[in-house]
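Enquirer: Give me a 3D structure for the following:
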Amino acid sequence: MTLAAMWEARAVDGRGSELHAWAREFALPAVRGAAGLERVELFTAPGERVLLIALWAGEPQPVPEPPAGLLARPVHRWTFTRTDAG
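Expert: Okay, the predicted model is just below:
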């Protein structure tokens, strides 16, 4: 069974690039090399948002919390179970 763990954070206005840099330096290494990781990708989106999507064979590893001063609101997290592969 494959699980997709989505982690999405919104930066304070003007600090999206700092949040993205934090995610590259801390969030990605926290999950890379973890048992069960199949794939991980990092995205940015309008509105100072950063999204990390990781596919896991088994229980996902948690992504650390960014510094509170970078965040416009609490981090959102969702886990989905793959039903079909295409």
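
Enquirer: make it CA atoms for all contacts and neighbour counts henceforth
Expert: Fine.

Enquirer: Could I get the full set of helices for this structure?
Expert: With DSSP state H, the ranges of helices along the chain come out as 16-22, 28-31.

Enquirer: Make TSV out of the ones you listed and add mean neighbour count and distance to Ala45.
Expert: As requested, those are exported to TSV (neighbours: other CA atoms under 10 Å; distance: least, CA to CA, whole Å):
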stretch	mean neighbour count	distance to Ala45
helix 16-22	18	9
helix 28-31	16	17
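
Enquirer: Before we compare anything, build this one as well:
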Amino acid sequence: MTVAAMWEARAADGRAAELAAWVHGTALPALRGSAGLDRTEVLAAQGGRVLLITWWDGAPVAVADPPADLLARPVHRWEFTSQHVE
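Expert: The predicted structure is shown next:
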């Protein structure tokens, strides 16, 4: 079973670059080598939002929260199971 875990954070005003750097420098290295991790993708959007999507063979490993001062609001998390791939 493939699971996609989505982690989305919104940066505090003026802190989007720092939040993205935290994802690349802390969150991703913490996940590397985790059992079942298939791939990762980081995306950015207007409003200082950073989205990390990880694909797993089995249960995903949780992504940590960044330092609170980087955030405009709490992190959002979702998990989805694959239903169809073309």
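
Enquirer: Tell me which of the helices of the first structure sits nearest to Arg39 of the first structure.
Expert: Nearest of those to Arg39 of the first structure, taken as CA to CA: helix 28-31 at 9.6 Å.

Enquirer: how close does the closest one sit to the second structure?
Expert: Compared with the second structure after fitting, helix 28-31 of the first structure deviates on average by 1.0 Å (mean CA distance after the TM-score superposition for the first structure).

Enquirer: hmm, back to that, let me have the helices of the first structure in CSV, adding distance to Ala5 of the first structure as columns.
Expert: Shown next, in CSV, are the helices of the first structure (distance: least, CA to CA, whole Å):
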stretch, distance to Ala5 of the first structure
helix 16-22, 18
helix 28-31, 11
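
Enquirer: Identify whichever of those lies nearest to Arg49 of the first structure.
Expert: Closest approach to Arg49 of the first structure among the helices of the first structure (CA to CA): helix 16-22, 6.6 Å.

Enquirer: Which strands or helices does that closest one pack on?
Expert: Contact partners of helix 16-22 of the first structure among helices and strands, from 3 or more CA pairs under 8 Å, 6 or more residues apart in numbering; DSSP states H and E: strand 49-57.

Enquirer: Go again with 10 Å.
Expert: Applying 3 or more CA pairs under 10 Å, 6 or more residues apart in numbering; DSSP states H and E, we find helix 16-22 of the first structure packed against strand 2-10, strand 37-45, strand 49-57.

Enquirer: follow-up on the earlier one: among the helices of the first structure, which comes closest to Thr44 of the first structure?
Expert: Nearest to Thr44 of the first structure, of these and by CA to CA, is helix 16-22 at 7.4 Å.

Enquirer: With respect to His20 of the first structure, which of the helices and strands packed on helix 16-22 of the first structure lies nearest?
Expert: strand 49-57 (6.1 Å).
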